[in-house]
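Visitor: I'd like to go over a predicted model; first the sequence, then the structure.
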Amino acid sequence: MSHAIQYLRSLIFVGQMYLMMPIFGLVFAPWAIFSKKGARVCCKSYSRYVFWTARLLVGIRCEVRGTVPQGEVLIAAKHQSFLDIMMIFTALPTAKFIMKREILYTPVIGQYAKLLDCVAVDRGKRGAAIQKMVEDVEAGRQDAGQLIIYSQGTRVAPGAKKEYKVGTGVLYEQLNQTCVPVATNVGVLWPRTGIGRKPGTAVVEFLDPIEPGLGRESFMETLETRVEAKSDELMREAGFEPDGLHQNA
């Protein structure tokens, strides 16, 4: 019975979350169209609304740990579900994402991604996508902020293995910026697919920065080791044991 009640609460939560998305988008549109600040306030306000309703309806509490960077840095994050997107974006002062091009055609999300100057890449053309990503990022560097990239290129379920893409290493070299890794356990409570949500504490944690100057191979090894180790630790904290359960994502 308790599982059925939690599923019903999850269904209500997910339904109202997506219902409110276009409402927030429309309410803030007159400001957001003419101001990146307006677009950013809209997205953060919506995210905080989702955090509040997640705690109220399904028992998920959202917690950000570590030192949140304030300057112009590269953020290389673990990605498990829509929740970590909102938590990382809301924590950072002036963030924008590197994302797959298809998202630009998603209602509301796509329009606000454009307003925030997020960098869209074509994942089907790997080499060209990386070069275009670097060019787009460099072209927008006058707008200082935090550039977020998901190094595995997609949402990865807890316990699943997925290689770290070379694009993060290319950006690290080309931009010559500090990189801040981010670990998470949100997928344990808020899965990448499906309706069900589990109560608990969803965490994103900003880890020690990786300063510029490492070789690409050394950087990628350091990044993956730090993010995976901390994410496994956070998942265990949430009641999920990743060891021995790895499989392809």
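Guide: Received, thanks. Residues are numbered from 1 along each chain as shown.
Visitor: okay, CA-based contacts and neighbour counts for the rest of this
Guide: OK.
Visitor: residues contacting Trp31?
Guide: Gly38, Ala39 (C-alpha atoms under 8 Å, 6 or more residues apart in numbering).
Visitor: repeat for Thr168
Guide: By C-alpha under 8 Å, 6+ apart, the neighbours of Thr168 are Ala76, Ile149, Ser151, Met220.
Visitor: need the nearest residue in space to Thr53, chain neighbours excluded.
Guide: Phe13 (7.0 Å; C-alpha to C-alpha, 6 or more residues apart in numbering).
Visitor: what strand or helix carries that neighbour?
Guide: helix 2-32 (DSSP states H and E).
Visitor: what helices and strands are in contact with the helix or strand following that helix?
Guide: Scanning forward in sequence from helix 2-32 by DSSP H and E, the next helix or strand is helix 36-53. In terms of contacts (3 or more C-alpha pairs under 8 Å, 6 or more residues apart in numbering; DSSP states H and E), helix 36-53 is packed against helix 2-32, strand 60-65, helix 82-91, helix 109-115.
Visitor: list the buried residues of helix 36-53.
Guide: 36, 38-44, 46-48, 50-51, 53 (16 or more other C-alpha atoms under 10 Å).
Visitor: pick the one among the residues you listed closest to Thr94.
Guide: Nearest to Thr94, judged by C-alpha to C-alpha, of the buried residues of helix 36-53 is Arg40 at 7.8 Å.
Visitor: coming back round to it: the contacts of Thr168 into CSV, with extra columns for secondary structure, neighbour count and distance to Phe28?
Guide: Shown next, in CSV, are the contacts of Thr168 (DSSP: H, G, I helix; E, B strand; the rest coil; neighbours: other C-alpha atoms under 10 Å; distance: C-alpha to C-alpha, whole Å):
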residue, secondary structure, neighbour count, distance to Phe28
Ala76, strand, 24, 29
Ile149, strand, 22, 26
Ser151, coil, 23, 31
Met220, helix, 20, 39
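Visitor: for the residue nearest the centre of the chain, give its distance to Ala139.
Guide: Nearest to the mean C-alpha position of the chain, by C-alpha atoms, centre = their mean, lies Ile85 at 3.0 Å. Ile85 is 24 Å from Ala139, where distance means C-alpha to C-alpha, to the nearest Å.
Visitor: before we move on, back to that, adding distance to Thr201, write the helices and strands packed on helix 36-53 out as CSV.
Guide: Formatted as CSV, the helices and strands packed on helix 36-53 follow (distance: least, C-alpha to C-alpha, whole Å):
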stretch, distance to Thr201
helix 2-32, 16
strand 60-65, 5
helix 82-91, 12
helix 109-115, 26
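Visitor: adding another structure so you can compare the two:
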Amino acid sequence: MIQYLRSLVFVGQMYLAMLVYAILYTPFAIFSRQAAYNAVRAYSKYVRWSARWMVGIRTEVRGDIPDGEVVIASKHQSFLDIIMIVSVVKRPKFIMKSSLRYAPILGWYALRIGCVPVDRGRRAEAMRQMMKGVTAGDAPAGQLIIYPQGTRVAPGVSMPYKMGTAIIYEETGQTCIPAATNVGLLWPRTGIRRKPGLAVVEFLPPIEPGRERFDFMTELEDRIETASNRLLAEGGMPIDTRPAQADKAS
């Protein structure tokens, strides 16, 4: 009960802090995209800091921090892996579901830093939207973050990888940086209660451009799942993968 109450207070202040950071940074972010990057990075660092002392979640980012124009293909378990990646990369931008553009504060900042909204309900149209947003001449340079499974997936649950990552990898000709995580052990995809422990996001060795599509996807899935399972085991979770129900809320 005590941990639940601490978690409730933490979640409440986290969203209040989002409002405070928006008030402080928006007058500058309107005129400067760099100010928008500074805002989301500062907020993400604050969430990591407050999670440590309020609910006991320590966070660690491993591996070489991606820089330049690359595609980051990451395991996605909860909002925390987003926070951790944004807190360390210089110019993050995401493939995000279209409805998030209307979210207060979050939606405006997402568009300001170059996130690409996609309507996932229509597959063919979603792919066109995605590629148009990624390759547009006015798209800001930076680190494009995509979730190959398309949604949040609970630890130990198996879900197929989608081909959108391979298409972006081929069309952009950019290096792909796989990323693994175990954050879902401590910060679940739904619910309030946070658990104390060490949450890790690990950037893995890059997959260079030029790989054939099927070979790329096989390599990507193997690297991410193997590393994520290792991190889950490190966090004390026995690995027992099973089919998943898609998390439509992601």
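Guide: Ah, there it is. Owing to the predicted nature of the structure, the values given are computational and were not obtained by experimental measurement.
Visitor: rewinding a little: measure the residue nearest to Thr53 of structure 1 to Gly196 of structure 1 for me?
Guide: Distance from Phe13 of structure 1 to Gly196 of structure 1, by C-alpha to C-alpha: 10 Å.
Visitor: what lines up with Gly153 of structure 1 in structure 2?
Guide: Using TM-score structural alignment, the partner of Gly153 of structure 1 in structure 2 is Gly150.
Visitor: same question, Arg40 of structure 1
Guide: Match for Arg40 of structure 1 (TM-score structural alignment): Tyr37.
Visitor: next: Val166 of structure 1.
Guide: Using TM-score structural alignment, Val166 of structure 1 pairs with Met163 in structure 2.
Visitor: swap in Leu115 of structure 1?
Guide: So Leu115 of structure 1 corresponds to Arg112, using TM-score structural alignment.
Visitor: can you pull the contacts of its match?
Guide: Arg112 of structure 2 touches Arg33, Ala36, counting by C-alpha under 8 Å, 6+ apart.
Visitor: sorry, back to before: list the buried residues of the helix holding Phe13 of structure 1.
Guide: 6-11, 13-14, 17, 21, 24-25, 28-29, 32.
Visitor: swap in stretch 122-133 of structure 1?
Guide: For stretch 122-133 of structure 1, using 16+ other C-alpha under 10 Å, the buried residues are Asp122, Ala129, Ile130, Lys132, Met133.
Visitor: the first one against Lys100, yeah?
Guide: Yes: the pair formed by Asp122 of structure 1 and Lys100 meets the contact definition of C-alpha atoms under 8 Å, at 6.1 Å.
Visitor: what about the match of Arg40 of structure 1, distance to Asp215 of structure 2?
Guide: For Tyr37 of structure 2 relative to Asp215 of structure 2 (C-alpha to C-alpha), the value is 34 Å.
Visitor: likewise for Tyr43 of structure 2?
Guide: On the measure of C-alpha to C-alpha, Tyr43 of structure 2 and Asp215 of structure 2 end up 38 Å apart.
Visitor: got it, and Ile23 of structure 2?
Guide: 46 Å.
Visitor: then Thr175 of structure 2?
Guide: For Thr175 of structure 2, the distance to Asp215 of structure 2 - C-alpha to C-alpha - is 15 Å.
Visitor: with Phe31 of structure 2 instead?
Guide: 43 Å.
Visitor: do the same with Thr181 of structure 2
Guide: From Thr181 of structure 2 across to Asp215 of structure 2, the span is 23 Å (C-alpha to C-alpha).
Visitor: more neighbours: which of the two?
Guide: Using other C-alpha atoms under 10 Å as the criterion, Thr181 of structure 2 and Asp215 rank with Thr181 on top: 29 against 10.
Visitor: and the more buried one, what's its match in structure 1?
Guide: In structure 1, Thr181 of structure 2 lines up with Thr184, judged by TM-score structural alignment.
Visitor: wait, that match sits on Asp84?
Guide: Yes: Thr184 of structure 1 is within contact range of Asp84, at 7.3 Å (criterion: C-alpha under 8 Å).
Visitor: shared neighbours of those two, anything?
Guide: With C-alpha under 8 Å, 6+ apart as the test, Thr184 of structure 1 and Asp84 both reach Val204.
Visitor: please name the residues that touch Ala144 of structure 1.
Guide: Neighbours of Ala144 of structure 1 in contact, by C-alpha under 8 Å, 6+ apart: Gly71, Glu72, Thr94.
Visitor: who wins for neighbours among those?
Guide: Top of the contacts of Ala144 of structure 1 by neighbour count (other C-alpha under 10 Å): Thr94, with 19 neighbours.
Visitor: skipping its backbone neighbours, what lies nearest that one in space?
Guide: Nearest residue to Thr94 of structure 1, sequence neighbours excluded (C-alpha to C-alpha, 6+ apart): Gly145, at 4.9 Å.
Visitor: residues in contact with that neighbour?
Guide: Gln70, Gly71, Glu72, Val73, Pro93, Thr94, Ala95, Lys96.
Visitor: do that again at 6 Å, thanks
Guide: Gly145 of structure 1 sits next to Glu72, Thr94, Ala95 when contact means C-alpha atoms under 6 Å, 6 or more residues apart in numbering.
Visitor: in a markdown table: these, plus secondary structure.
Guide: Compiled in a markdown table, the contacts of Gly145 of structure 1 are given as follows (DSSP: H, G, I helix; E, B strand; the rest coil):
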| residue | secondary structure |
| --- | --- |
| Glu72 | coil |
| Thr94 | coil |
| Ala95 | strand |
